[in-house]
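Participant: generate coordinates for the sequence data below:
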Amino acid sequence: MYKEKLDAYIDAHKEDMLEDLKTLVRINSQKGETQPGKPFGEGPAKVLDTAEAMLKRYGFQTTNYDHYVVTADYSDQEKKLDILAHLDVVPVTKNWKETEPFEPVIKEGKIYGRGTADDKGPAIAALYAMRAVKECGVPLKHSLRLILGSDEECGSKDLEYYYAREKEAPMTFTPDADFPVINLEKGRLQKGFTQKLDSGRGASVLHIQAGTKVNVVPDTAKALVRGLIKEEVQKIADQRKNHIMYILEETEEGVAITAKGLAAHASTPELGHNAICGLVGLLADLPLETGKETWEAIAEMFPDDDFYGEALKIAMEDEISGKLTMNLGILNYDGTEVKGVFDSRIPVCGSDENVTRVLDQTFTAKGFGIEEGNMIAPHYVPADSELVQKLLASYEVYSGVKGEAQSTGGGTYVHDLERGVAFGCMVPEVDNHMHGDDEFMTIDMLLMSAKIFADAIVRICG
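Facilitator: Sure thing, here's the model as predicted:
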């Protein structure tokens, strides 16, 4: 049986895997300034060069696509499978405790460092799966290609460049999400809205600063209100029955209001409490002399804990992708103009007709200007497809549990590929601190992922 050979190979090469992963993690591959021959800067180009040398050392035929991506081909046979991973990483802070971001450390069965989970660790797992199949002599009828990109975190211009030159494989998976398999990614709509508003005289809002990223449920929102006293605002705040804490401070200019909620990702807003919604709701309740209708309109469209667009009359769901979600991620006001941005994740049943157009009409009717633009369509590969079924079978062999195809409100590296799904390397019950401080990959998961990928390669290409 090939399974025992592949498993033994991967177990025997554990230390090699970890050393190769350390080599990649030591390279700071955050996006930098474009240079000649280095479209995403010094770090991404360096990590691609390092990976290409690694791939050549293990006997694979490589191609460097002008430092956008590097590929490794298994053989000269007709290709049936692409494995798509990326080597760029998100920015880092100075708050790491277990190690420095680019100094990988192994502790208690985990390897720490930026990129260990997203996505250098999974890339190494895929590489060693290919090595195992090749060096164990498992016969394949079709070839496969490992594609290593360098711009997943900042817009995937690497894939735009690559797929302008190469065709999509009959099947593709990216080890850049969760097991078992993510075969459905919701559509996405982000739009800004504006309204001119002079702060005028008397009781009014002077400015608002709330939210930094539209794809994050904001946990803090701040406003300055003049013409009212702290006790008056406090009394109204105390009457609001929500999950928001209001912190008030009397200043020379007026009452400074800080609304504190709970952060979450915009794809799962129900896990948080939106501080902007809580702040605007309070402003709408205040006895303002100027601008009250504006804050009332925003509060009406984005009430507290309305995660699903019900107030905007776009609530919908379907069996395969779940509910539409809505997040008001940014709201600013400088005394002359209100500017906001929202993020909605759309199920398969959604469309520009029943989502985008409805929102455009709603905002326009309330006196707001709204940006032009259509939604990014949902991505869906049927759960009964050959690709999904074979990946689930490989997962089940090693996990020991029944695998089912999953949907997500987030987007993955394969969102724009007709025949691509996300497959590993995380499991929901483990917080790898992806994009956060002390990011790590459990070594057992790294090894198991390599075994699962090797099994999947044989099932698809053998």
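
Participant: every contact and neighbour count from this point should use C-alpha atoms.
Facilitator: OK.

Participant: and the helices in the stretch 51-200 of the chain?
Facilitator: Counting by DSSP state H, counting those that start in this stretch, the stretch 51-200 of the chain has helices at residues 120-135, 157-163.

Participant: deepest-packed of the ones you listed, please.
Facilitator: helix 120-135 (a mean of 25; mean count of other Cα atoms under 10 Å).

Participant: what packs against that helix?
Facilitator: Contacts defined by 3 or more Cα pairs under 8 Å, 6 or more residues apart in numbering; DSSP states H and E place helix 120-135 against helix 2-12, helix 14-25, strand 79-86, strand 143-149, helix 443-461.

Participant: second chain to compare with the first, below:
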Amino acid sequence: MELKQLNQTINENLSFFQQQLSSVIQIPSIKGTAQANAPFGKQPRAALAAVLKIAQEYGLKTNQLADQVGWAELPGKSSNYIAALGHLDVVAAPLTGWQSDPFKLTLKGDYMYGRGVLDNKGPIMGALFALALLKKENYQPQESIRVIFGTDEESGSADLRTYNSVEQPPIAGFTPDGKYPVVYAERGMVRLSLLTKIQDQSASDIAAIDGEFSPSYLPDRVQLKFVSGQIQTYSGIKTPSNAPDLGENALAALAQAQRGRTGEIGKAFKWMTAATTDTTGSQIGIGYVGKASGKLQISVYGAAYLASTQQLRVDFSIRYPIELTREQLLQNLTKGLPKNSLLLINKVVAPLYRDPQLPMIQKMRSIYESVTGLDGTPVTTTGITYARSLPNIVAFGPSFPGQRGIAHKENEWLRISDWKKIIAIEYLTLKSLAESDSN
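Facilitator: Reported below is the predicted structural model:
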């Protein structure tokens, strides 16, 4: 199908595609308590069941593994397969700040709103619709084509560890859970906690630090509670943790307000101020700029004061360029820590690199340029995607240049005009990668 006809076909089916996407958006597939036949909770499992039912209605072959991950498949002539990989689980959606029901697909002009519409139900359902169009036109691929639906991406990707233990990997493919153009490298990430013991009495008036803290975003509201019962509240603008420069960290406001205190707590708040106000890490001695992947990025997303042990805890993540080793990063970090501090490493994610000249990446570049008319030169990202969890996969979409800080926030959105482009790109990419020439 040529691009002009493809666009026309997508337009003709758009309302129906939106109805099916709506039925999946309305399932609040946030990770829950493990139970029989639902290892990540009832709702992620319900979302998987709903999507596989839609795939079956399109006449596609379906399968699922351990109630964790499923796929729709268009069989090919080869025993190999190529894949589009996405996830149906979503982060929580507190009602505060939403202008519509987060678990209802809301259409306003050229925009669709709802939790998961961008991250990642809209894009991976788009890949399913693209596969359905290929099925409808009786396309016979050389390599089988799978659209894989995970249900634990937001909480550690245990689903794909299960998948990899049973299934052979794809020979090529993409995850529409990053950005355009095609991403050939993802930075490394280390998630840490700094525990600083306050051995003098300079923090004796502090009872606690409270807020809605998550590694996924920087907080917009933090409270400093005192032994006297007094409470000081600090506000900011929430932003995803991989885009700290787009918001205002409420923890920065707290740290700046308290950095003038005397004693050891004052010095600890000074370090916290430096870490929260300069997201490049330069003020705490870890600034680094990679030739390919740009500036290092630090995001302080949580804090607590443990009165029983007189410790200030600061929780943060660092996304570092592929040219920098984790060992060198940690060595630089430990040089400037406050006195009596202990650094805990909570999570480590290695950098990802794929040769940008790989045939599959060049195919994606060409398709992106043909659909959008934009420069498709491969890029790097601060994001952490499913591409790290399955061999021979790269991030490709869904956010277009200039679109940042949308996921994990209130009023998550995806432009309808962009979704149509995404479906077209996915259709052409799946078809191209499934041809018999080498990937």
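
Participant: and of the helices of the stretch 51-200 of structure 1, who's closest to Glu429 of structure 1?
Facilitator: Nearest to Glu429 of structure 1, of all those, is helix 120-135, at 17.5 Å by Cα to Cα.

Participant: average distance between the closest one and structure 2?
Facilitator: Its aligned residues in structure 2 lie a mean 1.6 Å from helix 120-135 of structure 1 after superposition (mean Cα distance after the TM-score superposition for structure 1).

Participant: show me the contact partners of that helix.
Facilitator: The list of residues contacting helix 120-135 of structure 1 from outside it, by Cα atoms under 8 Å, 6 or more residues apart in numbering, reads 6, 9-10, 17, 20-21, 24-25, 55, 58, 74, 83, 85-87, 115-116, 146, 148, 175-176, 424-425, 441, 446-447, 449-451, 453-454, 457-458.

Participant: got it, and stretch 61-81 of structure 1?
Facilitator: Applying Cα under 8 Å, 6+ apart, the contact partners of stretch 61-81 of structure 1 are 37-40, 44-45, 48, 51-52, 55-56, 60, 130, 134, 141-151, 157-159, 161-162, 169-173, 457, 460-461.

Participant: identify each buried residue in that stretch, please.
Facilitator: For stretch 61-81 of structure 1, the neighbour count (16 or more other Cα atoms under 10 Å) marks 61-62, 67-74, 79-81 as buried.

Participant: just stretch 197-210 of structure 1 next, same as before
Facilitator: Asp198, Ser199, Ala203, Ser204, Val205, Leu206, His207, Ile208, Gln209, Ala210.

Participant: out of those, what pair is the most spread apart?
Facilitator: Comparing every pair within the buried residues of stretch 197-210 of structure 1 by Cα to Cα identifies Ala203 and Ala210 as the most remote, at 20.6 Å.

Participant: tell me the residue in structure 1 aligned with Arg319 of structure 2.
Facilitator: Aligned by TM-score structural alignment, Arg319 of structure 2 pairs with Arg345 of structure 1.

Participant: surely Val379 of structure 2 is in contact with Ala185?
Facilitator: Yes: in this structure Val379 of structure 2 lies within contact range of Ala185 using Cα atoms under 8 Å: 7.2 Å.

Participant: which one's more surrounded, those two?
Facilitator: Neighbour count, other Cα atoms under 10 Å: between Val379 of structure 2 and Ala185, Ala185 has more, with 25 against 18.

Participant: mind checking how far that one is from Gly294 of structure 2?
Facilitator: Ala185 of structure 2 sits 11 Å away from Gly294 of structure 2, going by Cα to Cα, to the nearest Å.

Participant: likewise for Pro169 of structure 2?
Facilitator: For Pro169 of structure 2, the distance to Gly294 of structure 2 - Cα to Cα - is 31 Å.

Participant: do the same with Leu344 of structure 2
Facilitator: From Leu344 of structure 2 to Gly294 of structure 2 the distance is 26 Å (Cα to Cα).

Participant: same check, this time on Ala257 of structure 2
Facilitator: Separation of Ala257 of structure 2 from Gly294 of structure 2 (Cα to Cα): 31 Å.

Participant: spit out the contact partners of Asp375 of structure 2.
Facilitator: Pro181, Glu369.

Participant: would you mind finding the match for it in structure 1?
Facilitator: Asp375 of structure 2 maps onto Lys402 in structure 1, by TM-score structural alignment.

Participant: and that match, which helix or strand is it part of?
Facilitator: Of the helices and strands defined by DSSP states H and E, none includes Lys402 of structure 1.

Participant: of the helices of the stretch 51-200 of structure 1, give the one that comes closest to Glu33 of structure 1.
Facilitator: Short answer: helix 157-163, nearest of those by Cα to Cα, at 14.3 Å.

Participant: still on that earlier bit, so which of Leu344 and Gly294 of structure 2 has more stuff around it?
Facilitator: Gly294 (17 against 12).

Participant: what is the aligned counterpart of the more buried one in structure 1?
Facilitator: In structure 1, Gly294 of structure 2 lands on Gly322 (TM-score structural alignment).

Participant: where do the strands sit along the stretch 101-250 of structure 2?
Facilitator: 106-108, 111-113, 144-150, 172-175, 178-179, 183-186, 188-197, 206-211, 217-218, 221-226, 231-235, 239-240 (DSSP state E, counting those that start in this stretch).

Participant: could you dump these to a markdown table with distance to Pro123 of structure 2?
Facilitator: Output for those, formatted as a markdown table (distance: least, Cα to Cα, whole Å):
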| stretch | distance to Pro123 of structure 2 |
| --- | --- |
| strand 106-108 | 16 |
| strand 111-113 | 12 |
| strand 144-150 | 11 |
| strand 172-175 | 9 |
| strand 178-179 | 10 |
| strand 183-186 | 16 |
| strand 188-197 | 24 |
| strand 206-211 | 32 |
| strand 217-218 | 21 |
| strand 221-226 | 31 |
| strand 231-235 | 33 |
| strand 239-240 | 19 |
